[in-house]
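A.B. asks: Okay, structure incoming, though there's no sequence with it:
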């Protein structure tokens, strides 16, 4: 091979390596962006759940401290059921630990275990043991969801293996 051919071959190899590095860099940055979007989406799910817990807590306290209202009781039960389903979905997605169900159960029990049936309903004041139990269970569930959300937002790891898996997923 003459000198001109070697020089041209060197330029082609240099160009190929440069383009490969650019493509790999783009894939890595793109994969990191996808992982961050997933983490933000999951974090927003936790935020919405925390808002739901707060609304249910307010409704439950109003229910127990006001006159008996069957419709409010049904609404609370429906909200608790929805909350349980949403936490179960997070559990199946491995975004919360197995204890998530326990926190939801404790919250539901604090609200509905006593003073929920029309025959045994009695007005409670804001300092009653029942209301304090509702507030404590809501605080425990809220704290659990907040801690789980913090783990989720920190969770994306950018190891070489995870990046390669993402790159392969995009190629195929």
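C.D. replies: Arrived safely, thanks for sending. All of these numbers come straight from a predicted model, not from anything done at the bench.

A.B. asks: drop to CA atoms for contacts and neighbour counts, all remaining ones
C.D. replies: Noted.

A.B. asks: so how far is the strand or helix carrying residue 60 from its chain's centroid?
C.D. replies: In the assignment (DSSP states H and E), residue 60 maps to helix 3-65. Offset of helix 3-65 from its chain centre (CA atoms, centre = their mean, to the nearest Å): 16 Å.

A.B. asks: Stretch 140-158 too?
C.D. replies: So, by CA atoms, centre = their mean, the centroid of stretch 140-158 is 7 Å from its chain's centroid.

A.B. asks: Which positions in it come out as buried?
C.D. replies: Across stretch 140-158, burial judged by 16 or more other CA atoms under 10 Å covers 140, 141, 142, 144, 145, 146, 148, 149, 152, 153.

A.B. asks: And stretch 52-60, what's buried?
C.D. replies: 52, 53, 54, 56, 57, 59, 60.

A.B. asks: Okay, the nearest residue to residue 60 once chain neighbours are set aside and residue 7: tell me how far apart.
C.D. replies: Distances taken as CA to CA, 6 or more residues apart in numbering place residue 111 nearest to residue 60, at 6.4 Å, with adjacent residues excluded. Separation of residue 111 from residue 7 (CA to CA, to the nearest Å): 80 Å.

A.B. asks: Use this one as the comparison:
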């Protein structure tokens, strides 16, 4: 029986999710800390992130693995945004306009020319770029949500690190991804408790 590639990374990630769960008493350290529905969104976000990491590690085709993983990561960000979108009072246009223009420029010049070669991969990356840009803008628009913004920026950094896959990059990617998940989850629990 062959083992999964990068199974050690997957096991480390699963242990980190268990650590989150244990340190928050099942994501419910305080009875009134977060509304019950938001706990489901946070749990679904962590599960989606773990699923994305698993798919990237387990699928033999790297293009398919990255695309399906990006779909799972996109759902992860969407679940996190369900938790903090209701608290946004106004969108930071000074960040939204340049970031969306940057995302559109990158997608137009670097991704769209290759869409006929890899339609699923490229369309998935374009959608993921939009979701990630929205997550960064939304988390930045919350005045007290700097940890969420830092977490989303770590995810963006992680995606840039995938460009050159080398053994050391796996450790860097896992580290930045863990930091991003921790920052987003921890700020959700703290801010949920303060509100």
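C.D. replies: The structure has been received and is ready for your questions. As the structure is a prediction and not an experimental result, all values here were calculated from the model.

A.B. asks: TM-score of the superposition?
C.D. replies: The TM-score (TM-score structural alignment, normalised by the length of structure 1) is 0.45; 109 aligned residues with a CA RMSD of 3.8 Å.

A.B. asks: Need the buried residues of stretch 52-60 of structure 1 in JSON lines (columns: distance to residue 86 of structure 1).
C.D. replies: JSON lines is the format used below for the buried residues of stretch 52-60 of structure 1 (distance: CA to CA, whole Å):
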{"residue": "52", "distance to residue 86 of structure 1": "11"}
{"residue": "53", "distance to residue 86 of structure 1": "12"}
{"residue": "54", "distance to residue 86 of structure 1": "15"}
{"residue": "56", "distance to residue 86 of structure 1": "14"}
{"residue": "57", "distance to residue 86 of structure 1": "17"}
{"residue": "59", "distance to residue 86 of structure 1": "19"}
{"residue": "60", "distance to residue 86 of structure 1": "19"}
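
A.B. asks: what about the closest residue to residue 52 of structure 1 other than its chain neighbours, distance to residue 5 of structure 1?
C.D. replies: Leaving aside its chain neighbours, residue 52 of structure 1 sits nearest to residue 83 (7.4 Å; criterion: CA to CA, 6+ apart). According to CA to CA, residue 83 of structure 1 stands 70 Å off from residue 5 of structure 1.

A.B. asks: number of nearby residues for residue 39 of structure 1?
C.D. replies: By other CA atoms under 10 Å, 19 other residues sit near residue 39 of structure 1.

A.B. asks: same thing with residue 31 of structure 1?
C.D. replies: 21.

A.B. asks: hey, which helix is longest across structure 2?
C.D. replies: Ranked by number of residues, the top helix in structure 2 under DSSP state H is helix 167-194.

A.B. asks: Give me the helices and strands touching that one, please.
C.D. replies: With contacts taken as 3 or more CA pairs under 8 Å, 6 or more residues apart in numbering; DSSP states H and E, helix 167-194 of structure 2 sits against helix 7-23, helix 62-84, helix 146-161.

A.B. asks: that older thread, right, and the residue nearest to residue 52 of structure 1 touches residue 51 too?
C.D. replies: No: judged on CA atoms under 8 Å, residue 83 of structure 1 makes no contact with residue 51 at a distance of 10.6 Å.

A.B. asks: which one of those two has more residues nearby?
C.D. replies: Just comparing residue 83 of structure 1 and residue 51: by other CA under 10 Å the higher neighbour count belongs to residue 83, 19 against 13.

A.B. asks: Tell me how far the more buried one lies from residue 163 of structure 1.
C.D. replies: For residue 83 of structure 1, the distance to residue 163 of structure 1 equals 34 Å [CA to CA].

A.B. asks: same deal with residue 112 of structure 1?
C.D. replies: 47 Å.

A.B. asks: element containing the residue nearest to residue 76 of structure 2 when sequence neighbours are not counted?
C.D. replies: Spatial nearest neighbour of residue 76 of structure 2, excluding adjacent residues (CA to CA, 6+ apart): residue 45 at 4.1 Å. If you go by DSSP H and E, residue 45 of structure 2 is part of helix 36-58.

A.B. asks: Could you check the angle the host helix or strand of residue 78 of structure 1 makes with helix 3-65?
C.D. replies: Per DSSP H and E, residue 78 of structure 1 falls inside helix 70-92. Angle, helix 70-92 of structure 1 to helix 3-65, by axes from the mean of the first three to the mean of the last three CA atoms, to 10 degrees: 150 degrees.

A.B. asks: can you pull the buried residues of helix 70-92 of structure 1?
C.D. replies: Going by 16+ other CA under 10 Å, helix 70-92 of structure 1 has these buried residues: 73, 76, 77, 79, 80, 83, 84, 87, 88, 90, 91.

A.B. asks: what's the distance between the first one and residue 80 of structure 1?
C.D. replies: It stands for residue 73 of structure 1. 11 Å.

A.B. asks: other SSEs contacting the helix or strand harbouring residue 101 of structure 2?
C.D. replies: Using DSSP H and E, residue 101 of structure 2 falls within helix 93-106. The contact analysis (3+ CA pairs under 8 Å, 6+ apart) places helix 93-106 of structure 2 against helix 119-141.
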